[in-house]
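K.L.:
just to be clear, the model below is a prediction. Sequence and coordinates:
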Amino acid sequence: MRVSVFGTGYLGATHAAGMAELGHDVVGVDIDPAKVARLSQGEVPFYEPGLPELLSKHVSSGRLRFTTDASEAADADVHFIGVGTPQKRGEYAADMTFVDAVIETLAPMLTRPTVILGKSTVPVGTAARLAARVRELAPVGDKAELGWNPEFLREGFAVEDTLRPDRQVLGIDRDRPGRVEAVTREVYAEIIGRGTPFLVTDLPTAELVKVSANAFLATKISFINAIAEVCEATGADVVELADAIGFDDRIGRKFLGAGLGFGGGCLPKDIRAFQARATELGVDQALAFLREVDSVNLRRRQHVLDLAVRELGGKIDGRTVAVLGAAFKPNSDDVRDSPALDVAGRFHLMGANVKVYDPQAMDNAKAVWPTLTFAESMMDAVADADAVVVSTEWKEFREADPAVLRAHSHGDLVIDGRNCLDVEAWKAAGWRYRGMGRHAR
């Protein structure tokens, strides 16, 4: 099939390459000439394992190309919307500027029957509004149909999640079902043929699936972090506790990792936009708990600073702190709302000499916090440090030799902000280990 993808950021570029891998002829459309130029050369402007190889493969084969001219995509059989929906400045609500712009640009060009599939995370009710606008603007009227096909990508695993998802969800207009389901099944024929569940629902349900999933995951993370606060007050160990309750298959162990909390470009802004939309719908009390989920999450960042100050004798000004990690999670260079980078910045504002190292996110981190000191390596970061804070659970940090690091560090304090280190190994190497919700013994 001929496929277009509007938006070539993290979601759009990954989806475009994935569609090419599934055998479609794909054109990616973006308003940023520099981004289009890089992608056209097979270069990925962000870090995502496996994507550079996939992108280069299909750019070289001619199955995948990129353009700033939307008219080059107008005759596609199916159009995907993969642009961002960031949080509005000064508000909780999602900014729909980019999604609306795609519809306003694309719809007037539709002169033949076609299907538009939204993948962006949007407030419930958006799809119905956009579908009406498409019918109004498209020369073919109601032959231009819109459905919603939310994405469930995990940064660091986006290629796998695109090609081998755990489910496909499609929202259609029940009053105007048209060709949307048939076309979507054709697009994903290979994936569906492997037995991937394909769930067809109405438009508002499909929109709510993504934000509800993110709200649940955020709640689970904040729950275990709230329990970590209780563990620290009582001498209990949150990792042992999470292991124990995780055996209950109603609960499960995933996302019960206490630490610095969640960040990135999805969970924080999505739960806030969800609250904002609930308020608009008059059901704000239904999601009131998400305010505490957000609060618990943000509180964990300050907790690391308080812990460091206490363990360093009440004085952080002038002390050297090595912060290992800047990305919000490993296998990513994304520093949007990153707890790791936020912690580094807070140490800096308290007067500490902060040395940051991350295997992939250094350039992005420098753009956000240019006044921080950035180390060339993990060893460079810990050299002469009074305290080491592990803020992102990169494999490089998890598997580091604590004895070698101890020999280069001035102090003996390590704060495991992700509870990812081998506690006994670090203690045996002479470190004073402090975890998040873990007992100190």
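P.N.:
Noted; the coordinates are in hand. Residues are numbered from 1 along each chain as shown.

K.L.:
going forward, measure contacts between C-alpha atoms and count neighbours the same way
P.N.:
Noted.

K.L.:
for this protein, what's the longest helix?
P.N.:
helix 203-234 (DSSP state H).

K.L.:
and it, what other elements does it pack with?
P.N.:
Judged by 3 or more CA pairs under 8 Å, 6 or more residues apart in numbering; DSSP states H and E, the packing partners of helix 203-234 are helix 126-137, strand 144-148, strand 168-172, helix 238-246, helix 267-280, helix 289-311.

K.L.:
what angle do helix 267-280 and that helix make with each other?
P.N.:
Using axes from the mean of the first three to the mean of the last three CA atoms, to 10 degrees, the direction of helix 203-234 lies 120 degrees away from that of helix 267-280.

K.L.:
next, the angle strand 144-148 makes with helix 203-234.
P.N.:
Using the same axes, to 10 degrees: helix 203-234 against strand 144-148 is 20 degrees.

K.L.:
thinking residue 108 is in contact with residue 138, fair?
P.N.:
Yes: counting by CA atoms under 8 Å, residue 108 touches residue 138, with 4.7 Å between them.

K.L.:
and these two? Which one has more around it.
P.N.:
For residue 108 versus residue 138, neighbours defined as other CA atoms under 10 Å are more numerous around residue 138 (22 against 17).

K.L.:
structure two is appended below for comparative analysis:
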Amino acid sequence: MRMTVIGTGYVGLVHAACMADMGHEVLGIDRDADRITALSQGRVPFFEPGLHELLNRNLKSGQLRFTHSLAEAARFARTHFVCVGTPQQPGSHAADLRFVDGVMDELAVHLRDQRGWCLVVGKSTVPVGTATRLADRLCEVAPHAEVAWNPEFLREGFAVHDTLMPERLVAGVVSPRADATLREIYAPMVHAGTPFISTDLPTAELVKLAANSFLATKISFINAMAELCDAMGADVVTLAEAVGRDPRIGRPFLQPGLGFGGSCLPKDVRALVARAEELGLGASVAFLREVDEINMRQRLRTITLAEQLAGGSFSGRNVAVLGAAFKPGSDDVRDSPALAVADGIRCQGARVRVHDPEAADRGRAVFPGLQFTLDVPKACEDADVVLHLTAWPEYGGIDPTELAMVVRRPVILDARHTLDAARWRSSGWTFRAFGRPSPGDPADTGPSESPRR
């Protein structure tokens, strides 16, 4: 089937490349001429495992190409996926719908002159009621056009897998024809057993927001338990394992640590609260405000504990930060907890060096006051404390004995709970993690200097 994908950001580019790989003929559209040129040459503007190979394979086959023209898009196909961003509004928790509105209005003008039925499918995350509003506006200009909503559930670092082998497909539709069109597009997944959930527009819009809010709640819950564990001498990792064994609860996302960030969970939680309050239902989702506050408090707790481990003050101290991306497997630094902590420490007088295997360039562009390096020993040179803030697998392979020869004081805060505490302690490190007892660390008189010193 022929289709267009409007917006070649994270969601749009992954969707376009995957749909082409499934055999559809896909035209990607973006206003950014430089991005279109780069994509047409096979250059991916962000890091996502497997996407570069997918893009180039389908460019070569001719299944995928790119343009900046919505007029060409309207002529090219009868099915159009809208994948533009809906960031948080400046000065508000509500979603900024300017880009979605703008694309719909411009596309409507071009569809007006096209004959025959066509389907505009939203994949952007939007407040409930947006799809119906946009459908009304679209039909005023192009009465033969119909709107459906098909939310995405991608995990950065696994987006190609999640698109080609999704756990579920959700389609908010108005007509049987729209339902049949989306089932045809996703036929390989449906035939492979992926559930296809056909519903109304409001439910489809709400699914993504509800799912992300629930995941955020699990993360903040276990971090709240970590705070209690610190006060009570309990172990939050064992607690999470035991609680997660209950099949009604489940282990995924019961991961204590620095909390969630990125371009989805924080803004989606806030957008859901904002929309509920607009409807006079703020009390029903008041707990989500606390979920957000617990998450943000984790960043402050990390800074406070790091200051204690650095000797009680950041002034004149060297702090090494392992991780800049908001999560491993991505170079995305939007609302990165790691960089928020790093810059907060810098503002308190420390010299901060940051390592990240993929996100150093993006981090440098957003936080020019921080020093970035692609070399772990260089980041940790003469450090008074090392902070593990993004759970890249390669950090688990660091030799703590060798790293102790580089730092000024062998002190580490594992804010992601993925390092082997016993291994680091046996190498002479003071090792701290939220919600975990600290047996075997050096005496409380303060962190010792490294063997090199």
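P.N.:
On my side now, so go ahead. None of these values were measured; they are calculated from a predicted model.

K.L.:
still on that earlier bit, just send the helices and strands packed on helix 203-234 of structure 1 back as TSV, with mean neighbour count too.
P.N.:
Supplementary listing: those in TSV, determined by neighbours: other CA atoms under 10 Å:
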stretch	mean neighbour count
helix 126-137	18
strand 144-148	28
strand 168-172	24
helix 238-246	17
helix 267-280	21
helix 289-311	18
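
K.L.:
now the ones you listed as CSV including distance to residue 199 of structure 1?
P.N.:
Below are these laid out as CSV (distance: least, CA to CA, whole Å):
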stretch, distance to residue 199 of structure 1
helix 126-137, 17
strand 144-148, 12
strand 168-172, 5
helix 238-246, 28
helix 267-280, 22
helix 289-311, 27
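
K.L.:
do you know which of those lies nearest residue 85 of structure 1?
P.N.:
Closest to residue 85 of structure 1 of these, according to CA to CA: helix 267-280, at 9.0 Å.

K.L.:
quick one: the closest one aligns where in structure 2?
P.N.:
On the basis of TM-score structural alignment, helix 267-280 of structure 1 is assigned to residues 265-278 in structure 2.

K.L.:
for the stretch 301-450 of structure 2, which segments count as strands?
P.N.:
318-322, 351-355, 371-373, 385-388, 411-414, 430-432 (DSSP state E, counting those that start in this stretch).

K.L.:
with distance to residue 10 of structure 2 and mean neighbour count added, can I get the ones you listed in TSV?
P.N.:
Converted to TSV, these look like this (distance: least, CA to CA, whole Å; neighbours: other CA atoms under 10 Å):
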stretch	distance to residue 10 of structure 2	mean neighbour count
strand 318-322	24	27
strand 351-355	23	25
strand 371-373	24	18
strand 385-388	26	27
strand 411-414	29	25
strand 430-432	35	25
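
K.L.:
save those strands as JSON lines, and put in distance to residue 130 of structure 2 too.
P.N.:
Conversion of the strands of the stretch 301-450 of structure 2 to JSON lines gives the following (distance: least, CA to CA, whole Å):
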{"stretch": "strand 318-322", "distance to residue 130 of structure 2": "40"}
{"stretch": "strand 351-355", "distance to residue 130 of structure 2": "40"}
{"stretch": "strand 371-373", "distance to residue 130 of structure 2": "41"}
{"stretch": "strand 385-388", "distance to residue 130 of structure 2": "40"}
{"stretch": "strand 411-414", "distance to residue 130 of structure 2": "42"}
{"stretch": "strand 430-432", "distance to residue 130 of structure 2": "46"}
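
K.L.:
run through the helices of the stretch 301-450 of structure 2 in chain order.
P.N.:
337-346, 360-366, 376-380, 393-396, 400-404, 421-426 (DSSP state H, counting those that start in this stretch).

K.L.:
the last one vs structure 1, mean deviation?
P.N.:
So the one you mean is helix 421-426 of structure 2. Mean deviation of helix 421-426 of structure 2 relative to structure 1 after superposition (mean CA distance after the TM-score superposition for structure 1): 0.6 Å.

K.L.:
and the helices in the stretch 51-200 of structure 1?
P.N.:
Going by DSSP H, counting those that start in this stretch, the stretch 51-200 of structure 1 shows helices at 51-61, 97-106, 126-137, 158-163, 180-187, 189-193.

K.L.:
now stretch 375-384 of structure 1: buried residues?
P.N.:
Buried residues in stretch 375-384 of structure 1, counted by 16 or more other CA atoms under 10 Å: 375, 378, 379, 380, 381, 382, 383, 384.

K.L.:
same check, this time on stretch 101-117 of structure 1
P.N.:
Within stretch 101-117 of structure 1, the residues scored as buried using 16+ other CA under 10 Å are 102-104, 106-110, 112-117.

K.L.:
roughly how far is that stretch from the heart of the chain?
P.N.:
28 Å (CA atoms, centre = their mean, to the nearest Å).

K.L.:
repeat that for stretch 295-304 of structure 2.
P.N.:
19 Å.

K.L.:
circling back to that earlier point, can you put the buried residues of stretch 101-117 of structure 1 in JSON lines and add distance to residue 159 of structure 1?
P.N.:
Listed next are these as JSON lines, based on distance: CA to CA, whole Å:
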{"residue": "102", "distance to residue 159 of structure 1": "24"}
{"residue": "103", "distance to residue 159 of structure 1": "26"}
{"residue": "104", "distance to residue 159 of structure 1": "30"}
{"residue": "106", "distance to residue 159 of structure 1": "27"}
{"residue": "107", "distance to residue 159 of structure 1": "29"}
{"residue": "108", "distance to residue 159 of structure 1": "32"}
{"residue": "109", "distance to residue 159 of structure 1": "31"}
{"residue": "110", "distance to residue 159 of structure 1": "30"}
{"residue": "112", "distance to residue 159 of structure 1": "31"}
{"residue": "113", "distance to residue 159 of structure 1": "30"}
{"residue": "114", "distance to residue 159 of structure 1": "26"}
{"residue": "115", "distance to residue 159 of structure 1": "24"}
{"residue": "116", "distance to residue 159 of structure 1": "22"}
{"residue": "117", "distance to residue 159 of structure 1": "19"}
